[in-house]
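[1] predicted model and sequence follow; I will ask about them next.
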Amino acid sequence: MRKKTVSEYIEGIKNGNRALLAQTITLIESNAAKHRKKAEAILKAIHHLSGNSIRIGVSGVPGAGKSTFIETLGTYLCNNGYHVAVLAVDPSSTVSGGSILGDKTRMSELARNKRAFIRPSPSGGKLGGVHYKTRESILLCEAAGYDVIFVETVGVGQGETEVRELVDFFILLVLTGGGDELQQMKRGILELADLLCVHKADGNNKQQALLTQKEYELSLHLLHSNQDGWEPKAVSCSSLDNEGIEEIWDIICEFKTYMKERHLFYENRMKQSNAWLESLVREYLWNSFYENEEVKKYFYDIKTRTEHGSLTALEGAYELIHLYEKRAAKNERCD
């Protein structure tokens, strides 16, 4: 099969071609060095087309119904003229490295909608609840014309702060029984939320959901707002009965207006760009270190000596760093 050119990828994205958008994200996510330059060229070419969306992070406790919630809200938005992209992250096994990648199956109705694009990606065992190329995927979706982008996280309660650095608005889904759940939930995650939603407020659970909502409203008043001056809100909703969905979108629109009027919306985007810059530098240095020939040659020997106690972890680290710097200096002289 003939390999696509950079121009073909770019034109496909500009035309909103979902198949080519998916292929481009696959290219961006690739760790292969041969794909890196092509990926960089594509991102540079489409960058001016990005930024015109509202980026929404959705996280929550296991079983909170994140995918169902996104599908219901996403379908509502598609029916009201929006183009919706969902970047869903599946947890990866730390043993096999495998991932379920079932979000397209769980969001079957939304996946069939021509105004929607769903992309499941493995987390790669990475903390923070997102794939390490989610930032780039957001830019590609914006360039393809998607004006509402959902980032669904792993939702395991680990380092969700990284999600906050990717999105404009952060929704935390919880279930009824707020008192016990609130005690178990890390305060830091609660402080990240712009909106806390008690999900599955339907049937016999509806009354309890309203009581749980009140509990969270009281708790949120005690926490400092993550966004300047914005008062985090607590609501209840049902994806099953389609109740509270329109109210949630109204709150998101209210938030966007509030932040833009105070010139905070794009200030936050600039902070996101800086965080992305730092992340890319860390990624480059990490790869550079572990791809270094001297480091690869002696890594397992030093690791074994550290495990057996003949070398301290600090001594082992400095020895590896010395090997890295020695090889880097040698390469520089050769160049």
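    Cool, the structure landed. Residues are numbered from 1 along each chain as shown.
[2] switch to C-alpha atoms for all contacts and neighbour counts from now on
    Will do.
[3] roughly how far is stretch 141-154 from the heart of the chain?
    Offset of stretch 141-154 from its chain centre (CA atoms, centre = their mean, to the nearest Å): 10 Å.
[4] can you tell me what sits against it?
    13-17, 21, 46-47, 49-59, 66-67, 70, 82-91, 123, 129-130, 138, 163, 167 (CA atoms under 8 Å, 6 or more residues apart in numbering).
[5] what's the first-to-last distance across that stretch?
    For stretch 141-154, the first-to-last residue distance is 20 Å (CA to CA, to the nearest Å).
[6] contacting residues for the nearest residue to residue 168 once chain neighbours are set aside?
    Excluding the flanking residues, the one nearest residue 168 by CA to CA, 6 or more residues apart in numbering is residue 55, at 5.2 Å. Under the criterion of CA under 8 Å, 6+ apart, the contact partners of residue 55 comprise 148-151, 166-169.
[7] second one coming, line it up with the first:
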Amino acid sequence: MPNKKNNPSALNEKAGVSSQETISSNAIRQIKESRKKQPSAKELIDGILKENITALSRAITLIESTNPAHLEKATEVINGCLPHANKSVRIGITGVPGVGKSTFIEAFGKHLTSLGKKVAVLAVDPSSTISHGSILGDKTRMEELVKDKNAFIRPSASGETLGGVARKTRETITLCEACGFDIILIETVGVGQSETAVHSMADFFLLLKIAGAGDELQGIKRGIMEMADAVVINKADGDNIKKAQLAKVEFNRALHLFHPKKSGWIPTVATCSALTHEGIGAVWQTILDYLELVNSNHYFEEKRKEQNLFWMMETINEQLKDNFYNHPEIQKLLTSTKKAVSTDEISPFAAAQLLLKKYFKF
């Protein structure tokens, strides 16, 4: 017969506490304890270099944090990973909503892992301008790839960053490279003039299009088409095959209107079906041909150096902005200044100048 004196369940029953409540309280206590014990920067770096995905995920969460207290630790992690980075191929992928980016990335990612590559997908979800929230549902849209042991998918909210690239994507790339990923796929929110953000961190820029959407002739306009190293017309299957071939001709004509690229590369146009995987291998071969060219003429190295300088300046701009808005005195003045602007007591430009002058005096 069991001894009720030493039986926790019996004691809990006597006290009117169910075993389910006991389990729940234990689980909550364990969660709280694990949250209290945060890994050090060194532990995160060591974990990343050992290709530990949990350490990588926690480090990315750290660098995405807007808490100023996390900045020093995040910087230490990035600096510790930097000597082990820069060994991947970074591919930017963009296109209008509905073009099938997630389906294409899954098919492309599976093709790469079948070749023995380790693939990291940095998928940026658009943040609502009203609620500032994001769905972050990329993992649910890439059901097969998320199960692949050689793939890592990290959805991030774009926040207020123009160009559809999460604010800390550049640093996330560094961590993924240090974790041993060969290919980094950067998916952007959509097409826009500020899409230069992803172009400035990718080695190869891929523009996805679909046939019959009425935007074929927009290829003659400068902007996103100028940045593309390849245009891929997706959904070239079933009844769309003929339309895709016609669109391919139109985009080829449009690309010939642009100035030659500094890389010496001539942008290509191809068709594919992410659904049937037709043409996916050809897209990877195009990227390999590009890499062979830019490595032979040293443009790859030159572009990486330019990108590093660009991101140094961007980081300075972001840090100045953060310091301004997090300054306690500025935070006090902002409320009254906003009120004065909304009641037309002062113009927005004069108010901005007033705040900036006060900030630089502190």
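    Everything's here; your move. Computed from a predicted structure; not experimentally measured.
[8] now the residue in the second structure that residue 27 of the first structure lines up against: which helix or strand?
    Mapped onto the second structure by TM-score structural alignment, residue 27 of the first structure lines up with residue 62. According to DSSP states H and E, residue 62 of the second structure maps onto helix 53-64.
[9] the second structure: strands as residue ranges?
    89-94, 119-125, 151-157, 183-187, 204-210, 230-234, 268-271 (DSSP state E).
[10] about what we covered before: OK, contacts around the match of residue 27 of the first structure?
    70, 74.
[11] same list, the strands of the second structure, but as CSV with distance to residue 247 of the second structure please.
    Listed next are the strands of the second structure as CSV, based on distance: least, CA to CA, whole Å:
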stretch, distance to residue 247 of the second structure
strand 89-94, 18
strand 119-125, 27
strand 151-157, 31
strand 183-187, 23
strand 204-210, 8
strand 230-234, 8
strand 268-271, 9
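[12] what's the local residue count around residue 109 of the first structure?
    When neighbours are counted by other CA atoms under 10 Å, residue 109 of the first structure registers 14.
[13] ok, now which ones touch it?
    Taking CA under 8 Å, 6+ apart as the contact definition, residue 109 of the first structure lies against 71, 75.
[14] so it versus residue 76 of the first structure, what's the distance?
    Residue 109 of the first structure is 11 Å from residue 76 of the first structure, where distance means CA to CA.
[15] ok, now residue 319 of the first structure?
    57 Å.
[16] now swap in residue 205 of the first structure and tell me
    Between residue 205 of the first structure and residue 76 of the first structure the computed distance is 23 Å (CA to CA).
[17] compare those two (neighbour count), which wins?
    With neighbours defined as other CA under 10 Å, residue 205 of the first structure and residue 76 compare such that residue 76 has more, 17 against 13.
[18] what does that one correspond to in the second structure?
    So, by TM-score structural alignment, residue 76 of the first structure is matched to residue 111.
[19] that match and residue 225 of the second structure: what is the separation?
    Distance from residue 111 of the second structure to residue 225 of the second structure, counting by CA to CA: 26 Å.
[20] one more: residue 265 of the second structure?
    Distance of residue 265 of the second structure to residue 225 of the second structure, given as CA to CA: 14 Å.
[21] and the gap between whatever residue of the first structure lines up with residue 131 of the second structure and residue 124 of the first structure?
    The pairwise alignment with the first structure assigns residue 131 of the second structure to residue 96, based on TM-score structural alignment. If you measure residue 96 of the first structure against residue 124 of the first structure using CA to CA, the figure is 10 Å.
[22] residues in the first structure aligned with the top helix by length along the second structure?
    Ranked by residue count and defined by DSSP state H, the top helix of the second structure is helix 299-326. Per TM-score structural alignment, the counterpart of helix 299-326 of the second structure in the first structure is residues 264-291.
[23] report the distance from the matching stretch to the chain centre.
    14 Å.
[24] list the buried residues for it?
    For stretch 264-291 of the first structure, the neighbour count (16 or more other CA atoms under 10 Å) marks 265, 268-269, 272, 276, 289 as buried.
[25] equivalent analysis for stretch 35-46 of the first structure, please.
    So for stretch 35-46 of the first structure, counting by 16+ other CA under 10 Å, buried means 38-39, 42-43, 46.
[26] likewise stretch 197-215 of the second structure?
    Those would be 197-211, for stretch 197-215 of the second structure by 16+ other CA under 10 Å.
[27] sweet, I'm off.
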